[in-house]
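*Asks:* What follows is a predicted protein model with its sequence.
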Amino acid sequence: MAHYGFVMKVREGFEEEYRIRHQAVYPELLNIFDRLGIHSYSIFMHERYLFAYMQVAGDFEQTMEILANEEVNQKWQEFMKPIMIPWEDGNLMKRIPEVFYHA
């Protein structure tokens, strides 16, 4: 199972709102993660910076494409978009390369 990291950034003043929203992630979205083989998905916050980590059982690009087309994921992304700062390319998440792993 491959693992991936991402960085994101929350708008100033919305740090607590981000935490609150993630205490009530849509159960349907979590079910889709399970169905697609997305496991051990964690998000860590330092000030306004977020680091996300996930393991993906199948092909990463294909999994992300399927996820992007799921209606409940689109709804969640629209819900989160106002409190997030997009990167230069317009995406809310920036995939970062792994430089070390120890199992």
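*Replies:* Thanks, I have the structure now.
*Asks:* all contacts plus neighbour counts: C-alpha atoms, from now on.
*Replies:* Fine.
*Asks:* Tell me which helix or strand Ala52 sits in.
*Replies:* Per DSSP states H and E: Ala52 is located in strand 49-56.
*Asks:* alright, now check it against this:
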Amino acid sequence: MYKGFKMRLYAGQEAEYERRHNELWPEMQEMIHEHGGKNYSIFLDRETLTLFGYIEIEDEALWAKGADTEINRKWWDFMADIMETNPDNSPVATDLHPVFHLD
């Protein structure tokens, strides 16, 4: 199973977003794997500052539980100053509808 989604950066935060992800906390990596996530990539459209995320997950319910972990909420707080967020600091994310897949 896989998911695609989009988020949005604030202007001028491209390098900082990339830096923070290049230094992703080991605890965050562990949480992603423990909640069934793998092969996770994020791409940036520099013209629109739109981020496109792709992740393969084992199970939608297991993956959703990761959002409610302490480390995930800490990550959201850490990222809130450089991207669009909801009142709880979760990123404003829109799931994308899959229209084509090829293995």
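*Replies:* That came through, no problem. Just so you know, these numbers come straight off a predicted model, no measurement behind them.
*Asks:* I'd like the TM-score for the two structures, please.
*Replies:* The TM-score (TM-score structural alignment, normalised by the length of the first structure) is 0.87; 98 aligned residues with a CA RMSD of 1.6 Å.
*Asks:* Quick check: the strand holding Ala52 of the first structure compared with the second structure, mean distance?
*Replies:* Taken against the second structure, strand 49-56 of the first structure registers an average deviation of 0.5 Å after superposition, with mean CA distance after the TM-score superposition for the first structure.
*Asks:* just the helices in the first structure please.
*Replies:* Taking DSSP state H as the criterion, the first structure carries its helices at 15-21, 27-36, 60-68, 71-80.
*Asks:* can you pull the buried residues of the shortest one?
*Replies:* The neighbour-count criterion (16 or more other CA atoms under 10 Å) identifies Glu15, Tyr18 as the buried residues of helix 15-21 of the first structure.
*Asks:* Against Thr94 of the second structure, how distant is the residue most central in space within the second structure?
*Replies:* For the second structure, the residue sitting closest to the mean C-alpha position, by CA atoms, centre = their mean, is Gly53 at 6.2 Å. Distance check for Gly53 of the second structure against Thr94 of the second structure: by CA to CA, to the nearest Å, it reads 10 Å.
*Asks:* Which residues are in contact with each of these two?
*Replies:* Common neighbours of Gly53 of the second structure and Thr94, using CA atoms under 8 Å, 6 or more residues apart in numbering, are Phe5, Lys6, Met7.
*Asks:* In the first structure, what residue corresponds to the second one?
*Replies:* Using TM-score structural alignment to pair residues, one finds that Lys6 of the second structure aligns to Val7 in the first structure.
*Asks:* count of residues packed around its match?
*Replies:* By other CA atoms under 10 Å, the residues close to Val7 of the first structure number 18.
*Asks:* what's the burial count for Asn72 of the second structure?
*Replies:* Taking other CA under 10 Å as the criterion, the count of residues near Asn72 of the second structure is 17.
*Asks:* Sorry, wrong one. I was asking about Trp63 of the second structure.
*Replies:* Applying other CA under 10 Å, we find 19 other residues in the vicinity of Trp63 of the second structure.
*Asks:* Alright, I will stop here.
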